[in-house]
Every structure is written in C-alpha cells, then in structure tokens.
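**Student:** Have a look at this prediction, sequence included:
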Amino acid sequence: MQLGIVSPIVTANPGAHAPWEEKAGIAELVQVAQAADRLGFHHLTCSEHVAVPTEAATQRGGTYWDPLATFGHLAAVTERLRLMTQVLVIGYHHPLAIAKRYGTLDLVSGGRLMLGIGVGSLEEEFALLGAPFARRGERADDGLRALRASLGRREPSYHGTHYDFDGLVVEPHAVQERVPLLIGGRTARSLRRAVELGDGWVPFGLGLDELHAMLTSRELPAGFEVILSPGRMVDPIGDPGGTTTRLARVREAGATLVTTAVEATSADHYCDQLETLAALAKEIS
C-alpha cells in the first residue's frame, strides 16, 4: 500500500491539526518531509486559499501556506517524495499560468509534481480575485482540457469555449510526459470529471460505503488513481491495530493511494509515528 501524508503545519483546519503545529515553521516541516522521503512515503500535500473570509475561517481555517512556494522549498530538500496540491482551485488561474509556474516546479523537483485540481466553492474568494463564480464547473472543464494541452509542452495550443491560445512559447515547462491531474470533489459529477478529464479522483467528506458504491458504479480507466483518507488522524504507535484496520478498510473501499494525517505532539513524535506507519503499511501490503 502506498501512503502519502497530509502535511502538518501548512493548514490549520479546526479539529484537524495539533497544538504543536501552531508554533512550528519551515524547519519542522522540512524535518517531517525528509523523514517521509527517507521512509518511502509516496507524496505530501498542500492546499490553496488566497484569503478566507473571517466567518468562513471558523469552519475552513485561515492558515493556508502557498503550495508553489512551499513545494519549491521542499523540492530542494527531498529526493523522491511527490508534491501534490490538494487542491489547486483552477478557476483562480489561467491554464497557462499553471502550466508555467507548476511546470517549473515539476522541472526543479525532477518530475515529482501531482496536480490536485478543484472547482472551488468559496464565492467571496472568487470575487476577491476577479474570477467568475457562475458556471465555474463549465469553466473548470474547459480549463482542465486547456491545462492538459499545455503541461509539458513548449508551444501549447488550445481552442476551447473559455480558453483559446496558440503561437506562444512556455519555457520552462513540465518534464513529466503526463503530469497527473487529480480531481477533487464529493459528487458523482466530480468523479465523472475525473474519469473524463483527469488521471484520478480525490474525494472528501464521504463515508467509505458511499465511496465504494460510487467507485463501483462505473468503469474506471486503467491506471486511474483513487486517493482516499482514513478520516481522522491515525496513531500508529499508540493504536497499531486500529491504524491497520482503518488503512485496510480504505484500501477495500477502492483506494489506490491513501493520504493520512498523523497524531503527534511534536515534529520528533510525528517522524516516529511515520516510521511506525511505514512498517504497518508494509504488513498490509
């Protein structure tokens, strides 16, 4: 079983982060990332929000490190760990801006980029950035097609309903032949979008039985990634049996990759937990 981690420190969602993270910074994040890299974890994550309205922050949290800056630093201090946005809101960016900025990240990281993409739901943030909120799903679909036509290409060309470009040079660009596009969401439409336009699905806020039913209701393409989470933080040292059971249940629900959050009281404790978690994952596999 391949495991990734929900990066600590970079977000502070209510109920989903530990007290030690409030005083931690880049040094502790590097410590965790390097431990995950050494132990063979598949990926770590970073989410995107530019500015969260004060009222919304009580549910969503207000701390969101910028993925591009964060991953640019972590790329320099790790070797194998993949860098996954979870998620980047596609409506906030022109597809060529993503292709250039994150394509450069793919280059400097040696081809380790995974682009988790979301349609977005925070209307105030759309307005702040001057991005259209209405028909955002339709625009996201066209943006995904434009992004697929652009990533890894020096001279991208695309003619769609919302994006149209040709005769341009984007250099540098992604070095992967096909950068994974992983679509976030919790609806049947998001799964359909992922199957038709992406390389995988990153659902959230759904129970494992519901996820299993959705995943078995349609044929998935070969190599299609399903990235699931066991839910609340796992405690590999304190509860190895419970951790193993939860990971196994996620795999049975249809996960090809599992992204976990780990209980810890410090960065050192977090790294110890990762070491135990890596050993448990091998037993399940």
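**Tutor:** Arrived safely.
**Student:** CA atoms for contacts and neighbours, from now on please.
**Tutor:** OK.
**Student:** Within the helices and strands, which one has the nearest residue to His42 once chain neighbours are set aside?
**Tutor:** Excluding the flanking residues, the one nearest His42 by CA to CA, 6 or more residues apart in numbering is Gly4, at 5.0 Å. Element membership for Gly4, per DSSP states H and E: strand 2-5.
**Student:** Check which helices and strands that strand is in contact with.
**Tutor:** With contacts defined as 3 or more CA pairs under 8 Å, 6 or more residues apart in numbering; DSSP states H and E, strand 2-5 has these neighbours: strand 43-46, strand 257-260, helix 267-284.
**Student:** Go through the ones you listed and name the closest to Ala97.
**Tutor:** Ala97 sits nearest to strand 43-46 of all those, at 18.3 Å, using CA to CA.
**Student:** In the following helix or strand past the closest one, which residues are buried?
**Tutor:** Downstream of strand 43-46, the first helix or strand assigned by DSSP H and E is helix 54-60. Buried residues in helix 54-60, defined by neighbour count with 16 or more other CA atoms under 10 Å: Arg60.
**Student:** cool, stretch 23-42 as well?
**Tutor:** Under the neighbour-count criterion of 16+ other CA under 10 Å, stretch 23-42 has 28-37, 39-42 buried.
**Student:** Adding secondary structure and distance to Trp201, write those out as TSV.
**Tutor:** Formatted as TSV, those follow (DSSP: H, G, I helix; E, B strand; the rest coil; distance: CA to CA, whole Å):
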residue	secondary structure	distance to Trp201
Glu28	helix	30
Leu29	helix	26
Val30	helix	27
Gln31	helix	29
Val32	helix	26
Ala33	helix	24
Gln34	helix	26
Ala35	helix	26
Ala36	helix	23
Asp37	helix	23
Leu39	helix	25
Gly40	coil	22
Phe41	coil	19
His42	coil	16
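**Student:** In CSV: these, plus distance to Gly241.
**Tutor:** Listed next are these as CSV, based on distance: CA to CA, whole Å:
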residue, distance to Gly241
Glu28, 28
Leu29, 27
Val30, 29
Gln31, 27
Val32, 23
Ala33, 25
Gln34, 26
Ala35, 23
Ala36, 21
Asp37, 24
Leu39, 20
Gly40, 21
Phe41, 20
His42, 22
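**Student:** In addition, the following structure is provided for comparison:
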Amino acid sequence: MSGATTLKLSIPTPVVSMLPGASSPWEQTGTIEDVARIAQAADRLGFHHLTCSEHVGVPADEAVRRGGRYYDPLATLGYIAARTTRIRLATMVLVLGYHHPLEIAKRYGTLDVVSGGRLILGLGVGTLKAEFDLLDVPFEDRGSRGDDALRALRAALSQPLPAYEGEYYSFGGLLVDPCAVQDQVPLWIGGRTRRSLRRALALADAWAPFGISLAQAKEWLDQEELPAGFEVVLGPSQALDPLKEPDRALEELATLAAAGTTIASTRVVHDSPEHFIDQLEALAAIHPPAA
C-alpha cells in the first residue's frame, strides 16, 4: 500500500474510555495532557479524526464488559479542539435517546464553531436499558425515536432558525445561536446490527460499527448500494504494531480497504503516551493518513 491510497486513518482516543481487553495499563493513570499530546501528534501527522464515547453511568456488572470510564465527549472534545488545528472531532457515539435533538444541535453546534468546523456527530440508538432507566427515557421505541431524532438533527444543525415536525420531535420559532458552521455536519451511525447499516444509509453519511467481525461487515456491505461519499469506518482485527511489524500493519490496512473501509480506526499497540506517538509516526511513515 502506498501513499496514493485513499484509505484514511483515524485513532480511537486513549485514556478517555477504558475498554476491557483493549486498553493499556498506563491509561488507568493517564491524564488529559497525555491525551492532548497524542491528539497533537495525530493532528500534525494528518490523521482524519479522533473519538470520544458517551455513557452517563454504567452499571457495575456491565462495566466488566463495557468498561466503566467514559469522559464526557463535549468537554473532552472542546479541550482537544483548543489544542489542535485540523483533526476532526468525532463523538463515537452519542446515544440519541438521552438528548433532545435541539440540545445536541446547540451544544455540539457550539463545538463546531469553536473548533472551526471539525465536528463529526457519531450517533447510536443505545443498548444499555439500565442507563435509559436511570435517565428516565424510553427504551422500547428507541429505534423509531432515534430515526426521528436523526431527521430532526438534519433539519436543525447549521440552522439559526430550525424547524421540524416529526413523530416524536417538533420545534420551530426558536433562535439557536450559535449553530454549527459546517453546511452539513457529518452524521455517522454506530451499532452492531444490519439495521444500523440501513439506518446509516437512509439517514446519515457513514457507518461506524463496533463489536462485529470484518467478514460480517463486508457481507452486509456487499448486499447494499452505497452512495457516493458514504464513509465506512472499521478497525483491524487486532492492534497494529507498525514499529515492529510494519508489513503486517500494511496487510491489515489492505484487508480493511478490500472489505470496503474508507476510514480505518487504527488501534495500535502502546505501553505509554510516548510509545503511542511513536506508533502513530511509524504508521504515518508507511501509510500516509490521507486526511
């Protein structure tokens, strides 16, 4: 794979979430300054985006599987925005049912303003019923409610006088200032079902699934007609080690591209912030991120 490739590279941000089996021990005591240094390196090297996920509260028995740490994405990405200049800032993901669409439009529209138009809204319908119950929001109709929220967001983002009439959400006659500065904020859909892919194709700009195999993702993608410009964000089967195994790293990226990936979520082997940055530099040297 050469620099001519169109496969873009991104990073799942360390420290801000701790996923069992995927996080490195140093992240347990890692700081926001460590995150900022890594973000600045990714920014300098031309990586496409970095991420921050959302959970308000994870039940203790679920934390064994999902992890218990989740930095708030708005505060975290706002801080990173001030420390970087180019890299895009992706919520991966906000749970639609936890927020009114106008809350997202205002809060994250403000983030788009202060970051100079670098916001990507990664969104999902959610699966953790205990968290829905904690927040006193409906769980059973979260799919149809989420679809309506996506339509409402599309109508509201970047509009100082948004108006929408839908099944669950209706609004108009309100001034939302500031609002997003991008003409169309990218909406990406997370999830782990074929329904999430169909939701992304119908209502959004990209599919960024988690917890499914590359073979399964390719099977579903092969059965759909993808519109021009539609992004597919997938990660390698295991963390890359471009410092020690550059050829294997390139093979993994080629496999991702062959499956239909347009942006690779490049999880790397790392045992410190410095090692993480060294890995990003090594990866960018053998495969320019093409941001």
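**Tutor:** Perfect, I can see it now. In this text the structure is predicted, and so the values were computed from the model without any measurement.
**Student:** circling back: hey, which of the helices and strands packed on strand 2-5 of the first structure is tucked in deepest?
**Tutor:** Stretch with highest mean neighbour count among these: strand 43-46 (a mean of 25; mean count of other CA atoms under 10 Å).
**Student:** who does that one touch, helix- and strand-wise?
**Tutor:** strand 2-5, strand 82-89.
**Student:** can you map out the helices along the stretch 101-250 of the first structure?
**Tutor:** 123-129, 136-150, 188-197, 208-216, 240-253 (DSSP state H, counting those that start in this stretch).
**Student:** Show me the one of these that comes nearest Leu107 of the first structure.
**Tutor:** With CA to CA as the measure, helix 136-150 is the member of the helices of the stretch 101-250 of the first structure nearest Leu107 of the first structure (14.6 Å).
**Student:** Tell me how far the aligned partner of Tyr79 of the second structure in the first structure lies from Asp37 of the first structure.
**Tutor:** Counting by TM-score structural alignment, Tyr79 of the second structure lines up with His73 in the first structure. His73 of the first structure sits 14 Å away from Asp37 of the first structure, going by CA to CA, to the nearest Å.
**Student:** that older thread, export the helices and strands packed on strand 2-5 of the first structure to a markdown table and tack on distance to Val226 of the first structure?
**Tutor:** Formatted as a markdown table, those follow (distance: least, CA to CA, whole Å):
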| stretch | distance to Val226 of the first structure |
| --- | --- |
| strand 43-46 | 14 |
| strand 257-260 | 6 |
| helix 267-284 | 17 |
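**Student:** how close does the residue lying farthest from the centre of the second structure get to Ala180 of the second structure?
**Tutor:** Largest separation from the mean C-alpha position in the second structure: Gly173, at 31.5 Å (CA atoms, centre = their mean). Using CA to CA, Gly173 of the second structure is found at 18 Å from Ala180 of the second structure.
**Student:** Please name the residues that touch the equivalent of Asp272 of the first structure over in the second structure.
**Tutor:** Under the alignment (TM-score structural alignment), Asp272 of the first structure maps onto Asp278 of the second structure. Residues near Asp278 of the second structure by CA atoms under 8 Å, 6 or more residues apart in numbering: Leu243.
**Student:** rerun at 10 Å
**Tutor:** By CA atoms under 10 Å, 6 or more residues apart in numbering, the contact set of Asp278 of the second structure is Ile38, Ala41, Pro242, Leu243, His270, Ser272, Ala284.
**Student:** The helix or strand harbouring the match of Tyr79 of the second structure vs the second structure, mean deviation?
**Tutor:** According to DSSP H and E, His73 of the first structure maps onto helix 67-77. With mean CA distance after the TM-score superposition for the first structure, helix 67-77 of the first structure departs from the second structure by a mean of 0.4 Å once superposed.
**Student:** That helix packs against which elements?
**Tutor:** Where contact means 3 or more CA pairs under 10 Å, 6 or more residues apart in numbering; DSSP states H and E, helix 67-77 of the first structure is packed against helix 26-39, strand 43-46, strand 82-89, helix 95-108.
**Student:** do you know which of the ones you listed lies nearest Gly118 of the first structure?
**Tutor:** Of those, nearest to Gly118 of the first structure by CA to CA is strand 82-89, at 4.8 Å.
**Student:** how about the closest one, which residues of the second structure does it hit?
**Tutor:** Residues 88-95 of the second structure are matched to strand 82-89 of the first structure when aligned by TM-score structural alignment.
**Student:** Centre of the chain to that stretch, how far?
**Tutor:** The chain centroid and the centroid of stretch 88-95 of the second structure are separated by 4 Å, computed with CA atoms, centre = their mean, to the nearest Å.
**Student:** now stretch 17-29 of the second structure
**Tutor:** Centre-to-centre, stretch 17-29 of the second structure and its host chain are 18 Å apart (CA atoms, centre = their mean).
**Student:** repeat for stretch 37-54 of the second structure
**Tutor:** From the chain centre to the centre of stretch 37-54 of the second structure is a distance of 11 Å (CA atoms, centre = their mean).
**Student:** Including distance to Glu155 of the first structure, could the helices and strands packed on helix 67-77 of the first structure go into CSV?
**Tutor:** Below are these laid out as CSV (distance: least, CA to CA, whole Å):
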stretch, distance to Glu155 of the first structure
helix 26-39, 34
strand 43-46, 29
strand 82-89, 23
helix 95-108, 11
